[in-house]
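Visitor: next one to model:
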Amino acid sequence: MNLTLSELEASGWIDHKTRAVFIEFIVYNPNCNLFSVVVLLAEFTAWGKVDTSVKATTVRLLYTTTWSYIVLGFQIIFVLITFYYFFKEMRKVLLLGSGYFKMFWNVVDLCVCMLSLAEIGVTLYTSYLLVDFNRPHHKTTQPYSKYHQATSWYTIKTYVLGCLVCLATLKLLKLCLFNKFVERGAKVTKMAARPLCGFMLIFAIVFSSFAMLAFLLLGDSLEGYSSYISTMQTMLQMMLGSFDYYRVEGAHWILGPTMLFAFLFFFNFIIILMFLAILDEAYHSVKGEERLNGKSMNRKIADLASKRLENLLKTRNSSNDSKCIQGVPDTEEEKCDFSTLNNIAPLSRNGGEQQAEEGIYGKRHIESSHKRRSFFDLVCGRRSEKRSSNYEIRLLHYRPTSDVEARDCATCSDRYLEYAPEQTSTETRL
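Guide: Alright, predicted model coming up:
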């Protein structure tokens, strides 16, 4: 490098009129397939000072490894999906017209499609610039220019990809609107949009006035206030609590601290409280609307989905559900002969029921207000008369004698249930 500079100086390229010297070189690491394009700049100012800067861009440009080809496959899939959704959104635009742009999420989807197409275009152009460098025998007249162009476009590709990922991640909020907190936050933002626009106008005016004051007071003394843009950046950091008080005091021992305290007091105790008051008012308005209107459609869909999922995961005992239809007793107590049920006919209320009880249970049940219910009425849950809660329901198993009776539960309607008084609690035996 020293020899090159000496040659440039000897040939008259570098003299007292030179204002900048650029040194460019490329480094390639084949182990990890990385290119580094480095630019060293030495800039000479009018009063003889030399400002130096270094710019190094490291990229992976070639497809040489197995993983690189896997990434290439995913990129092809990304291209196909992008074109599919782009034509889908264009169809929506043609169908809805100007109404398409009135919905926020439609605009977000369209921006995602456009950024995806831009990402595809930048990637293809970068590959086009480097297609000749895959051939080692190929010689170019400008070996460095294409690499610089490729790295520049690679940087642009990174910026486009960052915006694309940001918008695609924001679309997750659309999927999370079924959550009541996310939905409430979206409603609060929508309701507070106009007041926040007015607040941002006030914030911009007040912040610009303090930035101008700080730039005029401290611009010739402190580096952070040397330009108006750097002054605004420094004051934004000051709002977050990052500032050097002693440097400000050293630059101007009266106006510097006065400006600093006035700025912090006004923004931390007035502007921020105004912002929180706007959000608080919108939040309480949204909660009031929710109490009046009830659950929104998204909440109802979420509740329905949760109930369906709960029913799907809930374990059920299918044998107990089909026991009344199949009539298969499970215990020794239930394995008794109910053939006498076929001989039971509708009898009188006083004598007939006692005979039926003796035929079924082998003993007489002395009760004052027992009622007869059919099997069909019990299954369907119909109760024409109220019964006391201290009765024990004994469901008599009936074994169908034909396939017709097994398919039709109505054939069981002639079978009756007996209610025996119980002193403790209600128990159902199936």
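Visitor: use CA for all of it now, contacts and neighbours both
Guide: Fine.
Visitor: what about the longest helix in the chain?
Guide: Using DSSP state H to define each element, the chain has its longest helix at helix 66-96.
Visitor: from the contact counts, what lies against it?
Guide: Judged by 3 or more CA pairs under 8 Å, 6 or more residues apart in numbering; DSSP states H and E, the packing partners of helix 66-96 are helix 104-129.
Visitor: in the helix it packs on, what counts as buried?
Guide: For helix 104-129, the neighbour count (16 or more other CA atoms under 10 Å) marks 106, 108-113, 115-120, 122-123, 126, 129 as buried.
Visitor: just to revisit the earlier point, how far is the longest helix of the chain from where the chain is centred?
Guide: 21 Å (CA atoms, centre = their mean, to the nearest Å).
Visitor: likewise stretch 140-148?
Guide: The chain centre lies 44 Å from the centre of stretch 140-148; the measure is CA atoms, centre = their mean.
Visitor: what about that stretch, how long is it end to end?
Guide: 14 Å (CA to CA, to the nearest Å).
Visitor: name the nearest residue to V248, ignoring sequence neighbours.
Guide: Distances taken as CA to CA, 6 or more residues apart in numbering put G256 closest to V248, at 5.5 Å, once the chain neighbours are dropped.
Visitor: to check against the first, give me the structure of this:
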Amino acid sequence: MRHSVLDCQAPYSWDVEDMGSYGPGWNSSAHTNVSLPPSPWQYQSQGKLRAPPTWGSVVLYRGGGFVADLGPDLETAMSVLQYLFDNTWLDVYTRAVFVEFTVYNANINLFCIVTIMMETAAVGAFQFYSKLQAVRLYQSTGGLSAFVMASEAIYFLFILYYMFVQGKLMKQQKWEYFRCKWNLLELAIIILSWSALSVFIKRTLLGNRDMEFYHDHKDEFASFYDTAAADSVLGYLIAFLVLLATVKMWHLLRLNPKLHMITATLQRAWTDISGFIIVMIIMFLAYSVASNLMFGWKLYSYRTLMDAVVTMVSLQLGIFNYEEVLDYNPMLGAFLIGTCIVFMTFVVVNLFISVILVAFSEEQQYHKPSEEEEIVDLMLMKICSLLGIKCKKQEKDEGKENNCTASVGKKAPVD
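Guide: Take a look at the predicted model:
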């Protein structure tokens, strides 16, 4: 039909994207001025706009396009919008509209990069999408800035020390080094730490570049997208670092009797726990697929399967918009939410907790201290005896010895 119908409204693709220059009203015969600033009717490349390709809910869009600068104040923005409206800047060939702006909140020292996108698949109806990214570009504000910088410097001094230790171990053990899971944990922490430092430096350089561009061109739009993307990557790296550091702390505190008992409890109940995890994953997928099929074409929270999974997880945490589901379909919405809460929260999760509690009670009855725990107890007893302090372990042992002495020294009656 594209060859038969001259005025065919084809879907968006990089191959058919228009990159020409026009006059007002998309008049191709009108004289176009290529001088700065560019006209809203002239295509601007991805490199000039400093905008990467953007994923929408329909397709991947190129970073370039026809751009209209709304200006620094409301009056200028209203006049520009009226000019675009009068000359039909948005027509039947428009496939996506991006609105980008950046705001700064000085009270909490945060920049917020806002992206609003409306896209269509050549059928006339636009889908709405918004994205907010918060970035802290001024790192030296606040009274704790010196403490934070000192903590970061001390942290990387520890990382250098651990690099030296792990290097010696790697030289001694060679390929056997990679067979120990705790060595791999240390190696992952070191790699993630230096990766986070490099991304932090890049984020700082990009932020300084964007702020310098803003100060030199206050009447133009300053894009902070690259800085926000680097900050997002830094956040993910720090999150994984915190996760690995927590695992390492758990391993370092394994000599604590209570933590050792918790670890032994999880090991005892791991067979049942793994079975319940599989059941929970299946039920989550079932409710996610059902909600995506029933509400995905209408409600934004269920538009994709991944969004539906995130929404179902939020339901278990109590972060859920009940009104949008009940307003859309009261019967199906109430049934879906009610059964999910009953089966997932009240049945499966409670049974999951019950399995752990049963294993914990069994572990309390048959728990045996590890060799490392006994060594630590012996060291504490020796230290306390040198200092003249009686610890609880010594008092219990003396109480047992007194009971044994009393039972042995008892004399039998004589006829």
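Visitor: what lines up with N311 of structure 1 in structure 2?
Guide: Using TM-score structural alignment, the equivalent of N311 of structure 1 in structure 2 is S385.
Visitor: quick revisit: give me the mean distance between the longest helix of structure 1 and structure 2.
Guide: With mean CA distance after the TM-score superposition for structure 1, helix 66-96 of structure 1 departs from structure 2 by a mean of 3.8 Å once superposed.
Visitor: shouldn't the residue nearest to V248 of structure 1 be in contact with G219?
Guide: No. Judged on CA atoms under 8 Å, G256 of structure 1 makes no contact with G219 at a distance of 11.5 Å.
Visitor: so what sits against both of those two?
Guide: By CA atoms under 8 Å, 6 or more residues apart in numbering, G256 of structure 1 and G219 have no common neighbours.
Visitor: where's the residue nearest the centre of structure 2 relative to M149 of structure 2, distance?
Guide: Residue closest to the average C-alpha location in structure 2 (CA atoms, centre = their mean): Y236, at 5.8 Å. Distance of Y236 of structure 2 to M149 of structure 2, computed by CA to CA: 20 Å.
Visitor: can you tell me which residues contact the residue nearest to V248 of structure 1?
Guide: G256 of structure 1 sits next to L217, L218, V248, E249 when contact means CA under 8 Å, 6+ apart.
Visitor: sort out for me which of those residues are in helices.
Guide: L217, L218, V248, E249.
Visitor: filter the residues you listed down to the buried ones, PyMOL style.
Guide: Filtering these down to the buried ones (16+ other CA under 10 Å) takes a single PyMOL command:
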select buried, resi 217+218+248
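Visitor: so which of the ones in helices among the contacts of G256 of structure 1 is the closest to C176 of structure 1?
Guide: Distance ranking of those against C176 of structure 1, using CA to CA, places V248 first at 47.0 Å.
Visitor: what ranges does structure 1 have for its strands?
Guide: Residue ranges of the strands in structure 1, as given by DSSP state E, are 20-29, 34-44, 50-59, 373-374, 391-394, 416-421, 428-429.
Visitor: wait, D226 of structure 2 touches N208, no?
Guide: No. Here D226 of structure 2 lies out of contact with N208, judged by CA under 8 Å, at a distance of 11.6 Å.
Visitor: state the distance from the corresponding residue of structure 2 for I229 of structure 1 to V289 of structure 2.
Guide: Using TM-score structural alignment, the partner of I229 of structure 1 in structure 2 is M306. Distance, M306 of structure 2 to V289 of structure 2, by CA to CA: 9 Å.
Visitor: out of those two, which sits in the busier spot?
Guide: The residue with more neighbours, out of M306 of structure 2 and V289, is V289; 18 against 15, by other CA atoms under 10 Å.
Visitor: list the contacts of A228 of structure 2.
Guide: I113, Q133, A134, V135.
Visitor: how near is the corresponding residue of structure 1 for V279 of structure 2 to M274 of structure 1?
Guide: In structure 1, the residue paired with V279 of structure 2 is I202, using TM-score structural alignment. Applying CA to CA, the value for I202 of structure 1 to M274 of structure 1 is 10 Å.
Visitor: the two: who's more crowded?
Guide: Between I202 of structure 1 and M274, counted using other CA under 10 Å, the more crowded position is M274 (15 against 12).
Visitor: so how far is M232 of structure 1 from the counterpart of S288 of structure 2 in structure 1?
Guide: In structure 1, the residue matched to S288 of structure 2 (TM-score structural alignment) is A211. Distance of A211 of structure 1 to M232 of structure 1, given as CA to CA: 6 Å.
Visitor: ok, now L130 of structure 1?
Guide: The value you get for L130 of structure 1 to M232 of structure 1, if CA to CA is used, is 41 Å.
Visitor: for S226 of structure 1, same thing?
Guide: For S226 of structure 1 relative to M232 of structure 1 (CA to CA), the value is 11 Å.
Visitor: more neighbours, A211 and M232 of structure 1?
Guide: Neighbours were counted for A211 of structure 1 and for M232 using other CA under 10 Å; A211 has more, 23 against 20.
Visitor: and the more buried one, how close does it get to A204 of structure 1?
Guide: Distance of A211 of structure 1 to A204 of structure 1, computed by CA to CA: 10 Å.
Visitor: before we move on, what about Y128 of structure 1?
Guide: Remark: distance between Y128 of structure 1 and A204 of structure 1 (CA to CA) = 45 Å.
Visitor: and for S11 of structure 1?
Guide: Using CA to CA, we find S11 of structure 1 at a distance of 55 Å from A204 of structure 1.
Visitor: repeat for L5 of structure 1
Guide: 50 Å.
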